[in-house]
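1. kindly generate the corresponding structure for this input.
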Amino acid sequence: MNPVPELAPHLKQLRLSGILDSLEARNRQAIEGKLAYTEFLSLLIQDEVARRDQKKFDLRLRRAAFRAGKTLEGFDFSRLPNLNRALVHDLATGRYLAEKAPVLIVGPCGTGKSHLAQALGHCAVRQGADVLFTTQAQLCASLTAARAVGTAERKLATLARVPLLIIDDFGLKPMRPPADEDFHDLIAERYEQAATIVTSNLDFTEWDQAFPANRLLAAATLDRLRHNAYCLTLDGASYRAPKLAPAASKSAPAKQVKSTEF
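-> Below you'll find the predicted structure:
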């Protein structure tokens, strides 16, 4: 007798329909291995927990809005011999999340700042944290749009609650009012309440250039970002260096270009 047709509606009612995916295989395993009923039940429950964990992980990964599958395993440390690897691996444990501390990553274009930030974000997702990846430009645009429709406070509150907010390309474009004020308000709300990762092409001493219209606002914002922050400097060759064309063979005859008169 096949019990699945009778079990299916009850499992759905209990929101355990995922068990149906492995029920047949586990039932066969139990028969062949002469497992006790409790062992069989334990296997089914473990399968359900694993499915739910994977579903949560996939959902967090989609919500994070990473640009690509950038992970720490795929990061090329050999290109950055001066990078503090010990600190990177320490950050990968997620300790800064519990500390609600900022992580600031600077370096020239193409050195892997975005990759490293997203890799730390992936680690956080694996550890069960909600993450949001965005650029400074996208972040300011979303706050400006919310302000235009009267939902700025709600948007700010939502962003302030994200356990890990990753802001890429800080200072790439100077912020003008009211974007600079919105950015300050967000950092102030997150200060010592949630972890924030910021990447920038600017040196730390140049970060005030992102606030050309209000130096006082710059000082207040950066003071909060730098307090108890972990700092990483990436200094090496760009990953985006153009590939050189293969050298032409000296023995190959030169191609004749035909001219055409018009």
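
2. contacts, neighbours, all on C-alpha from now
-> Noted.

3. all helices for the stretch 151-262 of the chain, in order.
-> With helices called from DSSP state H, counting those that start in this stretch, the stretch 151-262 of the chain shows them at 152-161, 179-190, 215-226.

4. reformat these as TSV; add mean neighbour count and distance to Ala98.
-> Shown next, in TSV, are the helices of the stretch 151-262 of the chain (neighbours: other C-alpha atoms under 10 Å; distance: least, C-alpha to C-alpha, whole Å):
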stretch	mean neighbour count	distance to Ala98
helix 152-161	16	14
helix 179-190	20	13
helix 215-226	16	16
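
5. second chain to compare with the first, below:
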Amino acid sequence: AARLRFAKLRHQATPEDVDYRADRGLDRALFMKLLGGDWINAHDNLAICGPSGVGKSWLACALGHKACRDDRSVLYQRVPRLFAQLALARGDGRYAACNEPWAMYQLLILDDWGLGPLNEQARHDLLEILEDRYGRKSTIITSQLPVSAWHGVIGDPTYADAILDRLVHNAHRIELSGDSLRRNLPRKA
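-> Predicted coordinates:
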């Protein structure tokens, strides 16, 4: 319970609630294997890509929930908010203290990657986070963009090569498709 509180998962998703019947291209065997957690022990990463509303964040949180159950430290963070926090910390002198904790979590979930192009500082911050984690910890990244488009979002070719080498080199991939699952949710009055 304490691990779940500290993880700050966006969704109260559990592995038992994953809907494999939804037409979104989720490979049940692969997802069940990922729930086992061996990829976290191996310090691999996971990229979950697909259009808006197909459950990328929800699936990432279900994996995070299972990791918490397995007594692993987890932190969920939306990428746009992460960069805003780091920029604010840089402005008020807390950057070093704010940047250090990313390396300590066994699983870091970076949600909503690639919503907009990265500026110079965001590229640098992301590279530092991934460098501290590479080969030591695991990262889940969710994106509406396919991995092939990530280079363009990063912008600078040198940074893009370095970031993608640390992120995608040892990453499992889930490619989702289909219509938004939010259409089936009941509307609130």
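
6. need the helices of the stretch 151-262 of the first structure in a markdown table with distance to Arg67 of the first structure, can you?
-> Output for the helices of the stretch 151-262 of the first structure, formatted as a markdown table (distance: least, C-alpha to C-alpha, whole Å):
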| stretch | distance to Arg67 of the first structure |
| --- | --- |
| helix 152-161 | 19 |
| helix 179-190 | 22 |
| helix 215-226 | 24 |
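
7. looking at those, which is nearest to Arg60 of the first structure?
-> Minimum separation from Arg60 of the first structure across the helices of the stretch 151-262 of the first structure (C-alpha to C-alpha) falls at helix 152-161, 14.6 Å.

8. average offset of the closest one relative to the second structure?
-> Its matched residues in the second structure lie on average 1.6 Å from helix 152-161 of the first structure after superposition (mean C-alpha distance after the TM-score superposition for the first structure).

9. what angle sits between that helix and helix 179-190?
-> Counting by axes from the mean of the first three to the mean of the last three C-alpha atoms, to 10 degrees, helix 152-161 of the first structure lies at 50 degrees to helix 179-190.

10. please enumerate the strands of the second structure.
-> Assigned by DSSP state E, the strands in the second structure fall at 45-49, 74-78, 107-113, 138-143, 171-175.

11. which residues are contacting the last one?
-> The set of residues external to strand 171-175 of the second structure that reach it, using C-alpha atoms under 8 Å, 6 or more residues apart in numbering, is 25-27, 44-50, 146.

12. now the strands of the second structure as JSON lines including distance to Gly93 of the second structure and mean neighbour count?
-> Formatted as JSON lines, the strands of the second structure follow (distance: least, C-alpha to C-alpha, whole Å; neighbours: other C-alpha atoms under 10 Å):
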{"stretch": "strand 45-49", "distance to Gly93 of the second structure": "31", "mean neighbour count": "24"}
{"stretch": "strand 74-78", "distance to Gly93 of the second structure": "21", "mean neighbour count": "21"}
{"stretch": "strand 107-113", "distance to Gly93 of the second structure": "24", "mean neighbour count": "23"}
{"stretch": "strand 138-143", "distance to Gly93 of the second structure": "27", "mean neighbour count": "25"}
{"stretch": "strand 171-175", "distance to Gly93 of the second structure": "34", "mean neighbour count": "17"}
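
13. using JSON lines, lay out those together with distance to Leu4 of the second structure.
-> Output for the strands of the second structure, formatted as JSON lines (distance: least, C-alpha to C-alpha, whole Å):
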{"stretch": "strand 45-49", "distance to Leu4 of the second structure": "20"}
{"stretch": "strand 74-78", "distance to Leu4 of the second structure": "8"}
{"stretch": "strand 107-113", "distance to Leu4 of the second structure": "12"}
{"stretch": "strand 138-143", "distance to Leu4 of the second structure": "16"}
{"stretch": "strand 171-175", "distance to Leu4 of the second structure": "24"}
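
14. follow-up on the earlier one: want to throw the contacts of strand 171-175 of the second structure into JSON lines with distance to Arg182 of the second structure?
-> Output for those, formatted as JSON lines (distance: C-alpha to C-alpha, whole Å):
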{"residue": "Gly25", "distance to Arg182 of the second structure": "16"}
{"residue": "Leu26", "distance to Arg182 of the second structure": "16"}
{"residue": "Asp27", "distance to Arg182 of the second structure": "20"}
{"residue": "Asp44", "distance to Arg182 of the second structure": "30"}
{"residue": "Asn45", "distance to Arg182 of the second structure": "27"}
{"residue": "Leu46", "distance to Arg182 of the second structure": "23"}
{"residue": "Ala47", "distance to Arg182 of the second structure": "21"}
{"residue": "Ile48", "distance to Arg182 of the second structure": "18"}
{"residue": "Cys49", "distance to Arg182 of the second structure": "17"}
{"residue": "Gly50", "distance to Arg182 of the second structure": "14"}
{"residue": "Pro146", "distance to Arg182 of the second structure": "21"}
